[in-house]
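Asks: All I have is the shape, not the residue letters:
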């Protein structure tokens, strides 16, 4: 086991592992125990009482964080020539079609989100093995396959994220940066959690939200009260 640094020990000492913190307490404490020299990302890990192996218990959705993610999301718009100016004006970092399809085929995936049009999805199918594992395959359910390319690009740039429960029943999602005020961290967390609550599958029985943990890059995790709002 790796030896803890002095700062790691100090951070862990401030977290009571036997306590369930309120969202407000956790947000404030996290800023105290984040010691990285860079602006660390803040994440929530929400364990749900679902069986993701069953299609009727899959939890997946999108949420527009009111205060953004704090990250400059790099967006690739794969569009026909008549939509290129629209995508550029909305803030897409890369705009085009065939040249980028070839770059992806050659292994290039240096983007956070890909937005495209329904007519182009057929060309993306063969690239599923490259895009799928990286979570980059556009999907109509997340609003990244649409004729309104400008709106999709603008929403991603403003802080729209998509989330999906993993095979262990946990949703991992970014909710901001350590430099955010606590009010912004709380607001983003509440928006994500309320969205997940609305997506509870009817087939899910018993406790839906089993646990919530908040952490930042390299920080200890903090247990958060599941009774939000």
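Replies: Perfect, thanks for sending it. Quick caveat, the model's predicted, so the values are computed rather than measured.
Asks: rest of the way, CA atoms for contacts and neighbours
Replies: OK.
Asks: What segments of the protein are strands?
Replies: 41-48, 60-64, 75-78, 94-96, 113-116, 160-164, 170-177, 209-216, 222-224 (DSSP state E).
Asks: nearest to residue 146, of the ones you listed?
Replies: strand 113-116 (6.4 Å; CA to CA).
Asks: residues making contact with the closest one?
Replies: Outside strand 113-116, the residues that touch it by CA atoms under 8 Å, 6 or more residues apart in numbering are 73-79, 136-138, 144-147, 149, 152-153, 156.
Asks: again with stretch 145-152
Replies: In contact with stretch 145-152 (CA under 8 Å, 6+ apart) are residues 77, 83, 86-87, 89-90, 115-118, 121, 138-140, 143-144.
Asks: Of those, which belong to helices?
Replies: Counting by DSSP state H, the part of the contacts of stretch 145-152 found in helices is 86, 87, 89, 121.
Asks: Comparison target below:
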């Protein structure tokens, strides 16, 4: 794949044979984010899990201390008092059955996270085919199926992110923006890693985390020293 001059210049700062500690990596990821917009910094965690087995699945959520730097639009499925609670908490969109045709027929997806009260999951289930592939289906493990909609909305607005295995058993998560201070990125990264390490499936035999790479949207990948992070 042919890369632009800007990428090639930035990539010269990264030693591909080196495994960096998290402090060096956050410094480097900022240095190599040279696009004309505020790039997102992401962590890519390759695991030894086999997500085809339910007992080796990983899915959870964690509130990053400094957020992701992205404004998150929240859609809440709720009725009555819970709908009023969601609106008061600052949800961007609140509704019930009325939202089904809007999403299904009008292809309306102007939201980033979906929260639902348990009694609304029968309604939301009808949207499984469209929400599922986009990773938007509410899930109790991620705290997005809940009766406490105030807390759910507040946590998401404060920087709660969901982590889960993709089909290749890798976790891809945003940990901030290139404009963040190094210490902020490092704190967010450490909070994420603590959660992922705690989520290790008991059924897993062998190495849990095989590699960790951090990168900005347009920048080169920076490999981290897994052993150091696991023993920190």
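Replies: Received it, and whenever you're ready, just let me know what you need. What you see is a predicted model, and the numbers here were worked out from it, not measured in a lab.
Asks: possible to save the strands of structure 1 as a markdown table with distance to residue 203 of structure 1 and mean neighbour count?
Replies: Compiled in a markdown table, the strands of structure 1 are given as follows (distance: least, CA to CA, whole Å; neighbours: other CA atoms under 10 Å):
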| stretch | distance to residue 203 of structure 1 | mean neighbour count |
| --- | --- | --- |
| strand 41-48 | 13 | 22 |
| strand 60-64 | 15 | 18 |
| strand 75-78 | 35 | 26 |
| strand 94-96 | 41 | 19 |
| strand 113-116 | 31 | 26 |
| strand 160-164 | 17 | 19 |
| strand 170-177 | 17 | 22 |
| strand 209-216 | 14 | 21 |
| strand 222-224 | 25 | 24 |
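Asks: Between the ones you listed, which one is closest to residue 30 of structure 1.
Replies: Of those, nearest to residue 30 of structure 1 by CA to CA is strand 209-216, at 6.9 Å.
Asks: Surely residue 48 of structure 2 touches residue 201?
Replies: No: using CA atoms under 8 Å, residue 48 of structure 2 makes no contact with residue 201, being 10.4 Å away.
Asks: Please give me every residue in contact with the residue lying closest to residue 207 of structure 2 once chain neighbours are set aside.
Replies: Of all residues beyond its chain neighbours, the one nearest residue 207 of structure 2 is residue 48 (5.7 Å), with distances taken as CA to CA, 6 or more residues apart in numbering. Neighbouring residues of residue 48 of structure 2 by CA under 8 Å, 6+ apart: 169, 204, 206, 207, 208, 209, 210.
Asks: Quick check: the farthest pair among those?
Replies: Among the contacts of residue 48 of structure 2, 169 and 206 lie farthest apart (CA to CA), at 14.4 Å.
Asks: count of neighbours near the residue lying closest to residue 28 of structure 1 once chain neighbours are set aside?
Replies: Setting aside the residues directly before and after it, residue 28 of structure 1 is nearest to residue 182 in space (CA to CA, 6+ apart), at 5.9 Å. Look at residue 182 of structure 1: counted by other CA atoms under 10 Å, it has 19 neighbours.
Asks: Can you check the distance spanned by stretch 53-69 of structure 1, start to finish?
Replies: End-to-end distance for stretch 53-69 of structure 1: 29 Å, by CA to CA, to the nearest Å.
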